[in-house]
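Asks: Let's see this in three dimensions:
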Amino acid sequence: MDSSHSAALNAKHAGLDARIAAERQRPSPDEALLARLKKQKLKIKEMLLGI
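Replies: From the prediction side, this is the model:
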């Protein structure tokens, strides 16, 4: 994987992390949305690790 692709995936991963944190801060977090975001974040992490 080239470094620009890796950097883009890292940026997406960080963005998802921020969205998850923001959703958790809400008074009534949307659990379905959190689950989807976490799943997306895991897929990106797997791509970064080459799994």
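
Asks: all contacts plus neighbour counts: C-alpha atoms, from now on.
Replies: Fine.

Asks: can you give me the helices for this protein?
Replies: Along the chain, counting by DSSP state H, helices occupy 3-25, 31-49.

Asks: Could you also give me the structure for this second sequence? I'd like to compare it with the first:
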Amino acid sequence: MTNVEDIQRRLIELDVEHRDLDEVIDRLTQEGHIDQLQLRRLKKRKLQLKDHIALLKMQLVPDVPA
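Replies: Next up, the predicted model:
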């Protein structure tokens, strides 16, 4: 992905998925019976999304000569 618009579009998609995962995790933790394995997988996926979002945001920042 080198096109700025493509990166911005992907960032929006990842942000939505990250938010959705956050809601699912919150709902699961509020319920009485929690599947710990599922919860760990969702949290791991959420962290992966956060890392991917950070990498894409860095691609949008122009390089500044030292």
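
Asks: Let me see the TM-score of these two.
Replies: Here the superposed chains carry a TM-score of 0.91, computed using TM-score structural alignment, normalised by the length of the first structure; 51 aligned residues with a CA RMSD of 1.5 Å.

Asks: is it possible to export the helices of the first structure to JSON lines including mean neighbour count?
Replies: Rendered in JSON lines, the data for the helices of the first structure read as follows (neighbours: other CA atoms under 10 Å):
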{"stretch": "helix 3-25", "mean neighbour count": "14"}
{"stretch": "helix 31-49", "mean neighbour count": "14"}
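
Asks: now the residue most central in space within the second structure: how far from residue 32 of the second structure?
Replies: Nearest residue to the geometric centre of the second structure (CA atoms, centre = their mean): residue 49, 2.8 Å. Residue 49 of the second structure is 27 Å from residue 32 of the second structure, where distance means CA to CA, to the nearest Å.
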